[in-house]
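Participant: heads up, no residue letters with this:
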C-alpha cells in the first residue's frame, strides 16, 4: 500500500520528490525549477527563467525571483516538520541585487534560521553558475498543526 502525502514528514516528502518517486508540484511547470537536494533545514533547487517570465521591458519579472525564493524558504521550513504538519508563508522580504538572466541555469537555496512550534524563519538565495548572488530573501512561515 502506498503512503498518503500526509503520512510523510516534510523531509521525507521532499526527498521522495527529489528522487522522482512523487510528482513535483505544478508551480514547477509555471516557474521552471526542480528540487536537487533536501536535508534537514536545507534545500537546493535548479531554476531557469524563460520567455514566459518577462516584464514589459523584456527583462525577467521580479515575480520570478520572488516565487523561487518563496519556494526554497518554505521548503526549507517544510524539511523540519513532522508528518501531517503544514505551513504557510506570512512574510517574504526579497532583495533583488542583480537582474535575473533569461535562459541561464540558476541555483536557489533555502536554509532555516529558526524553528519553533508555531513559526519557521528561513533565508533564501538565487545565484548564477559563478556563484554571484542575484537575489536574497527572508521569510517567516506559520506552522499549521492540527
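Facilitator: Received, thanks. All values reported here derive from a predicted model rather than from experimental measurement.

Participant: going forward, measure contacts between C-alpha atoms and count neighbours the same way
Facilitator: Noted.

Participant: Which elements pack onto the longest helix along the chain?
Facilitator: The residue-count maximum for a helix in the chain (DSSP state H) belongs to helix 62-78. Judged by 3 or more Cα pairs under 8 Å, 6 or more residues apart in numbering; DSSP states H and E, the packing partners of helix 62-78 are helix 10-18, strand 42-47, strand 86-96, strand 106-115, strand 119-127, strand 133-144.

Participant: put this beside the first:
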C-alpha cells in the first residue's frame, strides 16, 4: 500500500526499483532508467537472456513483446493514483530489425490517451546505438493494485 507521506513519484520509484520483481520482469532483464507519472512515460534497460533465442539466433518475438509490455503497462500504471496497475488487454508488436540476445536494449513506453475504462499506450525498443528494433501499441485496463504485493502473494499460493 502507498504510504500517505509518499508522493506518487516516490511510491513508483520504490516499487520500480524493488529487488523483488516478478519472475517475468526479471527474465527480460528489466532495469529502470527513469519515468514521469505526470507526463506518462517510462524508460528501462532490458537484456534478453540466451534462453530467449529463436532458431535464427535472435530473440524470439514473444520475449521482445514482453519487454515492450513491461514499459507500456508501467506507463499506464504510473498515471493512476497509487497503488495501481494496468493489465494489457490487447497489444500489437511490429518487429523492425532482428534483436540479439545478451545485449543492452532500451525500452520506452508512453501513454497516448487515458480514459476511465482504458489506457492506450505506445512503446519502442532500441539498441544502444538508438536504432529502432521493435515498436508496439497496446490498450490497458486501469486497475487498483492487489492488496498483497508480488512477494506476499507468492508466499500464500
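Facilitator: Now that the structure is in, tell me what you want to look at. Owing to the predicted nature of the structure, the values given are computational and were not obtained by experimental measurement.

Participant: any chance of the helices and strands packed on helix 62-78 of structure 1 in CSV, plus mean neighbour count and distance to residue 31 of structure 1?
Facilitator: Output for the helices and strands packed on helix 62-78 of structure 1, formatted as CSV (neighbours: other Cα atoms under 10 Å; distance: least, Cα to Cα, whole Å):
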stretch, mean neighbour count, distance to residue 31 of structure 1
helix 10-18, 21, 16
strand 42-47, 23, 8
strand 86-96, 16, 17
strand 106-115, 22, 12
strand 119-127, 24, 14
strand 133-144, 21, 16
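
Participant: so which of those comes closest to residue 28 of structure 1?
Facilitator: strand 42-47 (9.0 Å; Cα to Cα).

Participant: coming back round to it: mind putting the helices and strands packed on helix 62-78 of structure 1 in CSV, distance to residue 65 of structure 1 included?
Facilitator: Formatted as CSV, those follow (distance: least, Cα to Cα, whole Å):
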stretch, distance to residue 65 of structure 1
helix 10-18, 21
strand 42-47, 10
strand 86-96, 8
strand 106-115, 9
strand 119-127, 8
strand 133-144, 7
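
Participant: returning to what we had before: pull the distance from the longest helix of structure 1 to the chain's centre.
Facilitator: 4 Å (Cα atoms, centre = their mean, to the nearest Å).
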